[in-house]
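*Asks:* kindly generate the corresponding structure for this input.
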Amino acid sequence: MTDESLYLRFVVALGIGLAAGIERGWKQRDEPSGQREAGIRTFTILALIGFGAGVGAAPLGPLFAAAVALGVFAFVVTMYFFDASKPGADRGATTEAAALLVFMSGALAGAGEVLAAAIAGVMLVLLLDLKHELHSFLRRVQELELTAGIKLLVVSVVLLPVLPNRGFGPGGVLNPFELWWAVVVIAAIGFAGYIAMRIAGANKGALMMGLLGGLVSSTSLTLSAARASQTAPAAAPALAAAVATAQSVMFIRTGLVVAALNAALLQHIIIPLACGALAAIGCALWLARRAFVGEQDQAIDPVSPDMLNSAIKFVVVVACVLIVAHYAQVYAGDIGVVLAGVVSGAIDVDAASVSASRMSGGELHNATLSAAGLSVAGALVSNSVVKAMIARTQGTAAFARPAMLVLGVSAVAVGAGIAIELLLP
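*Replies:* Below you'll find the model as predicted:
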C-alpha cells in the first residue's frame, strides 16, 4: 500500500464523516446542548473507526474488522435506546442507521473500495437532506401510481434480463430481449411523463416528456402522449408540443446515428433531414407558445399511469412489421432496401438508419448509397405518418389535430427534401 493510496482512503473516509455530521448537526443546530443526537464529531469519529477497521483487516485478519463492527453496532443500538427512553421521545432510527452506514463507508474506504465508499457517503447525505421533500412526495403518491411503478420495475429488472438476446424467426429479426426492451421503453416514457406532469404541472411536464422521450423513441413518446391526453385532457396542447419536440429530436438523432455509422451516407440524406428538422422545430416553437400563453399550468388528477398493456400490443405489431421488412429486403434488391426502410421505419427510425448504414458501407455493402439514403428518408416519412395515425386513434381530438399537423408538415418537408436530393446532379 503506497502512502498516496493510504492518504486518499483517509481523506475519503474523513470527508464522508464530516459531510454526514455537518448535515445532522445543521438540522439540530437549534436544539439545546445535551439534547442533540450524534453530530459532526460523532459521525467523523465513526467514519475514522471504520477507516481503521478497513485498513487493519488486511494485516490483522477479517476477525479484527468484525470485532470492531460488532462494537460499533452495540454502541449505536445503546445510543438509540438511551435517547428513546428520554421523556417525550418520539423519534425514528434515521440517525442511528446513518451512523452505521458512515462506519461501513469508512471501512470500505480503508479497505480500498474508495469509489463505493464515496458513492454510499454522498447518497447518504443526499437522502438525509431530502427528508421533507421525500415525505412530501410520499404523501402525494396514490396507490395506483405506486402499483404502476412496481409493475414497471418487475418487467424491466426481473423479466428483461432473463430473455434471450438473439434473433429468432425469419432472418433472425425477432429478438425477444430487444422487443421486450421496447415494451419497457414505452411504459417507462409514459410513466416518467405522467410523473413529470404531476410534479411540474401539465404544460411543463409534457414538454419535459417530449424532450426526453425524443432522445429514446419518438414513436413511443407519441403513443405515451396520446394515451396521456385521454387521462389529462387539459394537457392536450402541451402534449402535442411534446410530440413536435420529440419529432425535432428524432431528425437530429437520425443524423448523428448515420454520421457515426456511415459518414458517406449522411451526404445523401442531409437535405431531407434538414428540411424535416426545420419544419418540426418551427412547429414545436409554435405549439409550445400556444400551450403556455394565456393559460395557467394545471395540476393532473391521479390516474393509473400503467402503459404495459398498450406497450405490449404495440410491440406485437412491431414484430409483424419486422418480418414483412425482412422479406421485402430479401426478394426485391435495391427497391427492397427502400421498401424495408419504409416498412421498418414505420415503427423505428433508428432500426432503419442502422440497417441502411450497414448495408451501404462496411463489410456488407449490399446497397448503393442512393438507395440507402432513400431508405432512411422513406423511414422518416413513414414514421411520421404512423405517428399521425397513433395520434388520431389513441388521443383526444384536441391532441390529435395539432399533433397530426406537425407530423404531416414534417413528413411533407422530408418529401420535399427527397425531391430536391433527386433533382440535384
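*Asks:* alpha carbons only for contacts and neighbour counts from here, please
*Replies:* Will do.
*Asks:* give the next helix or strand downstream of the helix ranked longest in the chain.
*Replies:* Longest helix of the chain, by residue count under DSSP state H: helix 263-292. Toward the C-terminus, helix 263-292 is succeeded by helix 308-331 as the next helix or strand (DSSP states H and E).
*Asks:* okay but V315 is in contact with V183, surely?
*Replies:* Yes - counting by C-alpha atoms under 8 Å, V315 does reach V183; the two are 6.6 Å apart.
*Asks:* give me the neighbour count for L215.
*Replies:* Neighbour count for L215, taken as other C-alpha atoms under 10 Å: 16.
*Asks:* do the one 4 residues further on as well
*Replies:* T219 sits with 26 neighbouring residues when counted by other C-alpha under 10 Å.
*Asks:* how far away is the spatially closest residue to it that is not a sequence neighbour from I347?
*Replies:* The spatial neighbour of T219 that comes closest, neighbours along the chain excluded (C-alpha to C-alpha, 6 or more residues apart in numbering), is K387 at 6.2 Å. For K387, the distance to I347 (C-alpha to C-alpha, to the nearest Å) stands at 9 Å.
*Asks:* this one next, for a side-by-side:
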Amino acid sequence: MFDLPLALDLLVAALVGLAVGVEREWSGHTTGPDGRFAGIRTFTLLGVIGGFGGWFFRDGQPVLAAVIIGAGALFPIAAYAATLRRPGTTTDGTTEVSAILVVAMGAASALGHRSLASAAAVLCVLLLAEKSTFQSALQKVAAHELRAALQFAVLALVILPLLPSGAYGPFGAFQPRQLWIVVLLFSGLNFAGYIARRVIGETRGLGVTGLLGGLVSSTAVSLTFSRRSRAEPHLALPLALGVVAACTVLVPRLLVISAMLRPAVATAAVPVLVLPFLVGVSLIAFVMWQERETRVPPTPELASGPEGAPAERHEANASDPRPLAPTNGHNPLAFASSLQMALAFQVVLFAIAWVQQAIGTTGVLLSATLLGLTDMDALTVSMTRYGADPANVRVAATAIGIGVLSNTMLKLAFVVTIGAPRFRARAALGLLALAAATGVGIWIGWP
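*Replies:* Okay, the predicted model is just below:
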C-alpha cells in the first residue's frame, strides 16, 4: 500500500539536499581546480540517504538506520580528506559540513520533523549564499563590540542560572535573579540603542538623534539640547523637535520594559500612555513634514545614563560633515550604568514595599511622583513588581503615568530655565502638549 506520509517525508529530504546542491552549483564551488565533491545530484541523494535512514529507524531497525546515516555522513568526510591531498587545495570544508547537515536534515524529515528540516535547509542555504555579506558585516564589527556581545552572553547564560530565585530580606523585596534580569534588560537596551545609533548615524538630524537618545535617557537629551540651544540658537526648531522625539520614545520604552516583566501592567498602562504617544508622534510628523526640504546639521553625542543623568556634550560645527563617535564609547552595554540602575531599583523596591504597608495606594502614587523626577526606568520596573497582585495592576499603571507626567515637567523646567528664547518657546509648547495628554491618560486610567 502506498504510504503518503512516508513519501512526503522522503520528498522533503530530497528537496533539502536539492536546495543546498543548487546553491553549491550556483556559487561555483563544484568547478575549477579547487572544486568540491558534491553538486545538485550528490546533495539530493545525500538528503534521500538521510531520509531512508530516518525511515528505517521509525520502522524499528536502528542498526540499519545507523549504518545508512553513518555511511552518508562518512562520505563527505572521506571526500574532504581526499581533497586535501591535492596540491594547492584550500582547507575550506563548508561544502563537506553542509553535506553532513543535509544527511541529518533528511533523517529529521523522515522522523516526522519536516518543518524543522525545511527551516534548517533555508537557514543553511542563506548562510552559504550570503557568505560575502556576513564576512563584510563581521569586518565592520569593532573589537569592543564583539567583546560586549560575549560579555552579555556570559551575563545571561552563565551568571543568571546560578543566582537563586527566592525572595529575601524585609518584605521579601530582595530577589537576586529578578534583580539580575533587570541588569540584563537595561544592558540589552543600551546595546540596542548603541547599534541603532551606529547604523543610522549621528548626522541624520537632531530629531532622529533625540529619538535614539531617548532610548537611553530622554532627560539627558532634554538637558543637552537645552544647553546647545544657547550656543546655536539658529537650531531652535530641530533641537525642540529632538526633545519632543526623546520624550515620545520614552513611552514605548517603558511599555516594552513593563511588558517584558509584567504583561498585565503593560496592558493596563496602554490607555494611560497611548494619548501622549500619539500627540508626540503627531507633533514630530507635523514638524518633519513642514521641514522636509531642510537639511539638518550634525548632532552632539549623548552619553548613556539613567533617566535624569546628565549627558556628555560634543561640540560640533554645524557645517562639519564628519560623523560623530557612537554613543557609549567603548562600552556598548553600559554595564556600570545598568548596575547602578539595578541598585536604584532595589532601593525603590524596599521603599515602595514600606510605603505600601505604611500608607497604602496613596503613598505609592506619591512616591511615583517623586521618583519620576529622577528615574523612570526604576519606577517602571518597581511598578511591575508592585503589580504582581492583580488588585494592584491599575494602581501600578497609573503610577507609571504619574511618573511620566512628573518627568515631563522636569524636562519643561530644563527647557524654560536653560534653553534659548526661540528654543524655549517651541520645546515648551511641545512638552506642555505631552503633559496635557499624559494628564488625560492618567484620568482615564485612574484606579
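*Asks:* just to revisit the earlier point, which positions within the longest helix of the first structure qualify as buried?
*Replies:* For helix 263-292 of the first structure, the neighbour count (16 or more other C-alpha atoms under 10 Å) marks 265-266, 268-284, 287-288, 291 as buried.
*Asks:* before we move on, what about stretch 421-432 of the second structure?
*Replies:* For stretch 421-432 of the second structure, burial by neighbour count (16+ other C-alpha under 10 Å) applies to 421-428, 430-431.
*Asks:* who touches it?
*Replies:* 226, 229, 233, 235-237, 239-241, 243-244, 280, 283, 408-409, 411-412, 415-416 (C-alpha atoms under 8 Å, 6 or more residues apart in numbering).
*Asks:* ok, now stretch 157-171 of the first structure?
*Replies:* Applying C-alpha under 8 Å, 6+ apart, the external contacts of stretch 157-171 of the first structure come out as 172-178, 180-181, 323, 326.
*Asks:* ok, the residues you listed vs I49 of the first structure, which is closest?
*Replies:* I49 of the first structure lies nearest to W181 out of the contacts of stretch 157-171 of the first structure, by C-alpha to C-alpha, at 45.0 Å.
*Asks:* and A436 of the second structure, what pairs with it in the first structure?
*Replies:* Using TM-score structural alignment, the partner of A436 of the second structure in the first structure is A413.
*Asks:* doesn't I281 make contact with its match?
*Replies:* No - look at A413 of the first structure against I281 with C-alpha under 8 Å: they stay out of range, at 11.8 Å.
*Asks:* which secondary structure element is home to the nearest residue to A93 of the first structure once chain neighbours are set aside?
*Replies:* Distance criterion C-alpha to C-alpha, 6+ apart; nearest residue to A93 of the first structure, sequence neighbours excluded, is Y80 at 7.3 Å. Counting by DSSP H and E, the element that carries Y80 of the first structure is helix 62-84.
*Asks:* got a ChimeraX select line for the buried ones in the contacts of stretch 157-171 of the first structure?
*Replies:* Buried subset of these, written as a ChimeraX selection, criterion 16+ other C-alpha under 10 Å:
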select :173,174,175,176,177,178,180,181,323,326
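*Asks:* nearest to S136 of the first structure among the contacts of stretch 157-171 of the first structure?
*Replies:* For the contacts of stretch 157-171 of the first structure, the minimum distance to S136 of the first structure (C-alpha to C-alpha) is 32.2 Å, reached by W181.
*Asks:* and T2 of the first structure, how many neighbours?
*Replies:* Neighbour count for T2 of the first structure, taken as other C-alpha under 10 Å: 6.
*Asks:* do the same with V67 of the second structure
*Replies:* 12.
*Asks:* do the same with D9 of the second structure
*Replies:* Residues lying near D9 of the second structure (other C-alpha under 10 Å) number 26.
*Asks:* from what I can see it touches G51, true?
*Replies:* Yes - at 7.2 Å, D9 of the second structure counts as touching G51 under the criterion of C-alpha under 8 Å.
*Asks:* need the residues touching each of these two.
*Replies:* Common neighbours of D9 of the second structure and G51 (C-alpha under 8 Å, 6+ apart) are 109-110.
*Asks:* how about a markdown table for the buried residues of stretch 421-432 of the second structure, with secondary structure added?
*Replies:* Converted to a markdown table, these look like this (DSSP: H, G, I helix; E, B strand; the rest coil):
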| residue | secondary structure |
| --- | --- |
| P421 | helix |
| R422 | helix |
| F423 | helix |
| R424 | helix |
| A425 | helix |
| R426 | helix |
| A427 | helix |
| A428 | helix |
| G430 | helix |
| L431 | helix |
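*Asks:* nearest to A259 of the second structure, out of these: which one, please.
*Replies:* Looking across these and measuring by C-alpha to C-alpha, the closest to A259 of the second structure is L431, at 25.6 Å.
*Asks:* distance check, that closest one against V208 of the second structure.
*Replies:* 17 Å.
*Asks:* check contacts around the residue lying closest to E96 of the second structure once chain neighbours are set aside.
*Replies:* Closest residue to E96 of the second structure apart from its sequence neighbours, by C-alpha to C-alpha, 6+ apart: P76 at 5.1 Å. P76 of the second structure is in contact with 37, 96-97, 99-100, counting by C-alpha under 8 Å, 6+ apart.
*Asks:* do the same with R114 of the second structure
*Replies:* By C-alpha under 8 Å, 6+ apart, the contact list for R114 of the second structure reads 9, 12, 108.
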